[in-house]
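Participant: after the sequence you'll find the predicted model.
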Amino acid sequence: MVQTSDSALRGALTEIFMAAVKSADPFEALINALPEKPRGRCIVVGAGKASAAMAAALEAAWPDVDMHGVVVTRYGHAVPTQHIRIVEAAHPVSDAMSEVASMLMMEQVKNLSAEDCVIALISGGGSSLLALPRQGITLADKQAVNKALLKSGATIQEMNTVRKQLSDIKGGRLALAAQPARVITLIISDVPGDDPQSIASGPTVADTSTAGEALEIVHRYGLNLPEHIMRVLETPRPQVTAADIAQDIRMIATPSGALAAAASVATKMGFTPIILGDALEGESAQLGIVMAGIAKSVKQHGVPVKGPAVLLSGGETTVTIGQGGAGRGGRNTEFLLSLACALKGEKGIYAIAGDSDGIDGTEDAAGAIVTPETLARTAGDAKAFLAAHDSYSYFATSGDLLITGPTLTNVNDIRAVIVL
């Protein structure tokens, strides 16, 4: 029997969201994907919001293996380890520690033999955490390009295509430096389609993207990059192909798996779950309008599912910032504020959306919760907040922010809409 009080439905949404997050717990996901223990040296490298937790899990699983190495994670996401060095750096824009971590990793994989094993622990967020600029550009140049990409509305795959062309560690170049050692990559995916080339810009994965594609993206989004950066992008270099590196890629947690876990919990609560997809993209505000329309169809017509139901989706939307700049907020709170505006207090519809890493954009909230009373709880003009990209401030005023703290994993955004 579905509980329909406001507090019960808030609790149900939070439990559904956290079930998705828990399904990607590195300590559980990593154990089932480990290869045979290496005979030679074991070098551990890695990057991403979950990489430190993955390193701790690896040490716990292989207490008798002599290992050392370096992984880089976001500030506030480090966990204690015994043998693997944890470096913290900035996200979503690289800082000096991103460059330091990259240089340390490249040093770790030098002069290895075919008997040695490199374990690469990769998760979302690794692109900004790894910064090793190509000759001709500086870290400041890469920071400027990254900021421009973040504001442009480009997808994560498009951003990573450009990042790889400006990097000496991304696009398989970390694995290339480790040859002839065996390189095993364990990945927690945060991208639509789970393409290993896109996750953290694939530092240990053969790259099929090209300089031409990167230039096309720069021109399509009207990025006004300095002439010396354009010269680097226009200077071709050999791609890292599957023939160049010994690849063993293992996907240990994915957005689709997280949504399946959320659906299982929702079913036990008495809801009929429907998974709309793990790769929904586009502008956050537009997706909010679309999702409101689907929720109304469920409530009024029982299509595409009859209530009580929960609509589940994942994928990374975008927020395009205009010339006027923006207030505080991330793609999940922007999606939810747009959803709330479109629903106009419609009874019987509740929603949650959050980044599975616990941080929506650069804020301290994972996301927020929307109820039929959300718009009534604040005197502010919700549409004005939405137009100013100030969704965090709106939900802080209404008391609807979702605060989880860093979850130490990352399988992208999780959205759930309950329709009674």
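Facilitator: Nice, I can see it.

Participant: make it CA atoms for all contacts and neighbour counts henceforth
Facilitator: Will do.

Participant: so residue 368: helix, strand or coil?
Facilitator: Three-state assignment for residue 368 (DSSP: H, G, I helix; E, B strand; the rest coil): strand.

Participant: list the residues that contact it.
Facilitator: 332, 333, 336, 352, 353, 354, 395, 400, 401, 402 (Cα atoms under 8 Å, 6 or more residues apart in numbering).

Participant: helix, strand or coil for the fifth one?
Facilitator: In this case it means residue 353. Three-state call for residue 353 (three-state DSSP): strand.

Participant: and if you look at the third one?
Facilitator: The local conformation at residue 336, judged by three-state DSSP, is helix.

Participant: please enumerate the strands of the stretch 251-400 of the chain.
Facilitator: Taking DSSP state E, counting those that start in this stretch as the criterion, the stretch 251-400 of the chain carries its strands at 272-277, 309-314, 349-355, 367-370.

Participant: those: which one's closest to residue 54?
Facilitator: Checking those against residue 54 by Cα to Cα gives strand 349-355 as the closest, at 18.6 Å.

Participant: which helices and strands does the closest one pack with?
Facilitator: helix 6-22, helix 331-343, strand 367-370, strand 413-419 (3 or more Cα pairs under 8 Å, 6 or more residues apart in numbering; DSSP states H and E).

Participant: turn the ones you listed into CSV, including distance to residue 109.
Facilitator: Output for the helices and strands packed on strand 349-355, formatted as CSV (distance: least, Cα to Cα, whole Å):
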stretch, distance to residue 109
helix 6-22, 32
helix 331-343, 37
strand 367-370, 38
strand 413-419, 33
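
Participant: pretty sure residue 155 is touching residue 318, no?
Facilitator: Yes - when contacts are counted by Cα atoms under 8 Å, residue 155 is listed as touching residue 318 (7.0 Å).

Participant: of all the helices and strands packed on strand 349-355, which lies closest to residue 181?
Facilitator: Comparing the helices and strands packed on strand 349-355 under Cα to Cα, the one sitting nearest is helix 6-22, at 33.1 Å.

Participant: orientation of the closest one relative to strand 349-355 in degrees?
Facilitator: In terms of direction (axes from the mean of the first three to the mean of the last three Cα atoms, to 10 degrees), helix 6-22 departs from strand 349-355 by 30 degrees.

Participant: tell me how far helix 6-22 lies from the chain's centre.
Facilitator: 20 Å (Cα atoms, centre = their mean, to the nearest Å).

Participant: which residues touch it?
Facilitator: The contact list for helix 6-22 (Cα under 8 Å, 6+ apart) reads 3, 257-263, 265-266, 269, 350-354, 356-357, 369, 371, 407, 409-411, 414-416, 418.

Participant: comparison target below:
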Amino acid sequence: MGWSDTEARACLKRLFAAALAAADPLTALPRHLPDPPCQGRTIVVGVGKAAAKMALAVERAWPEVPLTGLVIAPHGADVPDPPASRRIALRFGSHPLPDAAGAAAAAELLALLRGLSARDLVLFLVSGGGSALSTLPAPGLTLDDLLAVNRELLRSGAPIQEMNCIRKHLSAFSGGRLAAAAHPARVVTLAISDVPGDDPAVIASGPTVPDPTSFAEARALVAHYRMRLPEAAIRHLAAAEEESPKPGDPRLATGELRMIATPMLSLRAMAEAARAEGLAPLILGDALEGEARELGRVLAGIARGVAAHGTPLSRPAVLLSGGETTVTLPPDAMAGGGGRSMEGLLGLALTLEGAPGIWALMADTDGIDGKSDAAGAIATPDTLARARAAGLDPRAKLAAHDSYAVFQAVGDLVVTGPTLTNVNDVRAVLVV
């Protein structure tokens, strides 16, 4: 007996819910907390899309521990029921483009770390989005300079690792500089990964870990992608006066990293939920990259192989993947609605062209795909037919980077609101 459209949609939403639950800081963080210091202070600082919820998890887990601190979250990303008396202050900044509020908060955060002793504990809570939220210009640069840099980075199509190499060398906050400021205190970093390979040097541009990249690498990337940076940024990269802390730097010797949630952990939770649904899951990987629409086409091809030949596994099955794709815009082009997930999903739908028995969900675990109000969307065998009946040309919308308009018109958006966590994009392609 075949699956109905309603059953397939509900199944995909349950798998997405399982991914989010596995990355919820309220459940994932407490078991990774270190023992608080017997003597000395405990200072809790943090940046990222999950910062508010991570801070709440610490406050709940340590009700009797004297705490001070400050975390920076995106505007509007407060927890639904904050504590009546906050011990960890909450500040807000902008993402993906930084703002003055975030820069001021980053300076305030660094000020809390000055003058600490070896008896003190700094608990650093970090998650994706922290680079933009804690944008603090290096000496000689302005926030307007870094705003122009970030716009160019987002247009370039460069992977996150390469974007962060450039950011670190224009920053007074990232690339190990936070841990250096806290020296000689013990620094324990609790991280939620949103990057391929879970590299802590890439998550929020690695404020507490050594930076293996260099000014020379940053300059080479600017040239490779033909980025049009402000003159002040070009001069700063050329001068290369103060390198970021490198591996072996004694100021970072007492640091410790604990990864509390990752893309793979969420994909494994989705696979477990899929088995409970009677599906055979296959995790294709947690670090799939490349152009979003092209990845959608590849996933469509694999799904066709499952449907037609039972390869690489037999129906009913679900193909699971994670990672951060890119959407490359031509110079001076403006994108329509939607982001990586919806663009990839529309690429998949156009490749399948109504193939029966295949549904897919692609969404960002932070609840915001691109600049839209949706986490992502669901594609069904009749998504394209319904879009065309509504007067839309899906192929033209993909060319205009306006996938949101297609899925909004047919009622296939997945709307969660900000989830206050972030383990990057997840994708589930259901073949029944």
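Facilitator: Looks like it came in fine. These figures come from a predicted structure and were not determined experimentally.

Participant: nearest to residue 107 of structure 1 among the contacts of residue 368 of structure 1?
Facilitator: The closest of those, once distances to residue 107 of structure 1 are taken by Cα to Cα, is residue 354, at 36.7 Å.

Participant: give the burial count for the aligned residue in structure 2 for that closest one, as a bare number.
Facilitator: Here residue 354 of structure 1 is matched to residue 363 in structure 2, going by TM-score structural alignment. Using other Cα atoms under 10 Å, residue 363 of structure 2 has 29 other residues around it.

Participant: need the contact list for residue 363 of structure 2.
Facilitator: The contact partners of residue 363 of structure 2, by Cα under 8 Å, 6+ apart, come to 341, 342, 369, 375, 376, 377, 414, 425, 426, 427.

Participant: next, format these as CSV and append distance to residue 395 of structure 2.
Facilitator: CSV is the format used below for the contacts of residue 363 of structure 2 (distance: Cα to Cα, whole Å):
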residue, distance to residue 395 of structure 2
341, 16
342, 13
369, 20
375, 22
376, 18
377, 17
414, 21
425, 23
426, 23
427, 21
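
Participant: of the helices and strands packed on strand 349-355 of structure 1, which is nearest residue 127 of structure 1?
Facilitator: Among these, the nearest to residue 127 of structure 1 by Cα to Cα is strand 413-419 (17.3 Å).

Participant: that closest one vs structure 2, average offset?
Facilitator: Strand 413-419 of structure 1, aligned to structure 2 and superposed, deviates on average by 0.3 Å (mean Cα distance after the TM-score superposition for structure 1).

Participant: structure 2: matching residues for that strand?
Facilitator: Strand 413-419 of structure 1 maps onto residues 425-431 of structure 2, going by TM-score structural alignment.

Participant: also stretch 145-152 of structure 1?
Facilitator: Here stretch 145-152 of structure 1 aligns to structure 2 at residues 149-156, judged by TM-score structural alignment.

Participant: next one: the matching stretch to chain centre, how far?
Facilitator: 16 Å.

Participant: likewise for stretch 262-272 of structure 1?
Facilitator: With Cα atoms, centre = their mean as the basis, stretch 262-272 of structure 1 stands 25 Å off its chain's centre.

Participant: after superposition, how close is the match of stretch 145-152 of structure 1 to structure 1?
Facilitator: Stretch 149-156 of structure 2 versus its aligned partner: 0.6 Å mean (mean Cα distance after the TM-score superposition for structure 1).

Participant: what lies in contact with that stretch?
Facilitator: 97, 163, 225, 227, 228, 229, 230, 233, 328, 329, 330, 331.

Participant: returning to that earlier point: any common contacting residues for residue 155 and residue 318 of structure 1?
Facilitator: residue 281.

Participant: more crowded one of those two?
Facilitator: Using other Cα under 10 Å as the criterion, residue 155 of structure 1 and residue 318 rank with residue 318 on top: 24 against 18.

Participant: what residues does the aligned partner of the more buried one in structure 2 make contact with?
Facilitator: Using TM-score structural alignment, the equivalent of residue 318 of structure 1 in structure 2 is residue 326. Shown in contact with residue 326 of structure 2 (Cα under 8 Å, 6+ apart): 157, 158, 159, 289, 290, 291, 292, 340.

Participant: recalculate using a threshold of 6 Å.
Facilitator: Contacts for residue 326 of structure 2 (Cα atoms under 6 Å, 6 or more residues apart in numbering) come out as 157, 290, 291, 292.

Participant: what about residue 113 of structure 1, which SS state?
Facilitator: Applying three-state DSSP: residue 113 of structure 1 is coil.

Participant: ok, and the closest non-adjacent residue to the counterpart of it in structure 2?
Facilitator: Residue 113 of structure 1 maps onto residue 117 in structure 2, with residues paired by TM-score structural alignment. Nearest residue to residue 117 of structure 2 in three dimensions, chain neighbours excluded: residue 185, at 5.2 Å (Cα to Cα, 6 or more residues apart in numbering).

Participant: burial measure for that neighbour, as a count.
Facilitator: Taking other Cα under 10 Å as the criterion, the count of residues near residue 185 of structure 2 is 27.

Participant: other residues contacting stretch 292-305 of structure 1?
Facilitator: 306, 339, 343.

Participant: how about it: buried residues?
Facilitator: Neighbour counts over stretch 292-305 of structure 1 (16 or more other Cα atoms under 10 Å) mark 292, 294, 295, 296, 297, 298, 299, 305 as buried.

Participant: the helices in the stretch 1-150 of structure 1, which residues?
Facilitator: For the stretch 1-150 of structure 1, the helices defined by DSSP state H, counting those that start in this stretch occupy 6-22, 26-29, 51-61, 96-108, 126-129, 139-152.

Participant: so what's residue 281 of structure 1 up against?
Facilitator: Residue 281 of structure 1 makes contact with 316, 317 under the criterion Cα under 6 Å, 6+ apart.

Participant: nearest to residue 104 of structure 2, of the contacts of stretch 149-156 of structure 2?
Facilitator: Among the contacts of stretch 149-156 of structure 2, and counting by Cα to Cα, the member closest to residue 104 of structure 2 is residue 97, at 14.7 Å.

Participant: residue in structure 1 paired with that closest one?
Facilitator: So residue 97 of structure 2 corresponds to residue 93, using TM-score structural alignment.

Participant: any idea how far that match is from residue 278 of structure 1?
Facilitator: Going from residue 93 of structure 1 to residue 278 of structure 1 by Cα to Cα, to the nearest Å gives 25 Å.

Participant: which one in structure 1 is aligned with residue 407 of structure 2?
Facilitator: Using TM-score structural alignment, residue 407 of structure 2 pairs with residue 395 in structure 1.

Participant: ok, now which ones touch its match?
Facilitator: residue 401.

Participant: let's see it at 10 Å
Facilitator: Shown in contact with residue 395 of structure 1 (Cα atoms under 10 Å, 6 or more residues apart in numbering): 329, 333-334, 336-337, 367-370, 374-375, 377-378, 382, 385, 401-402.
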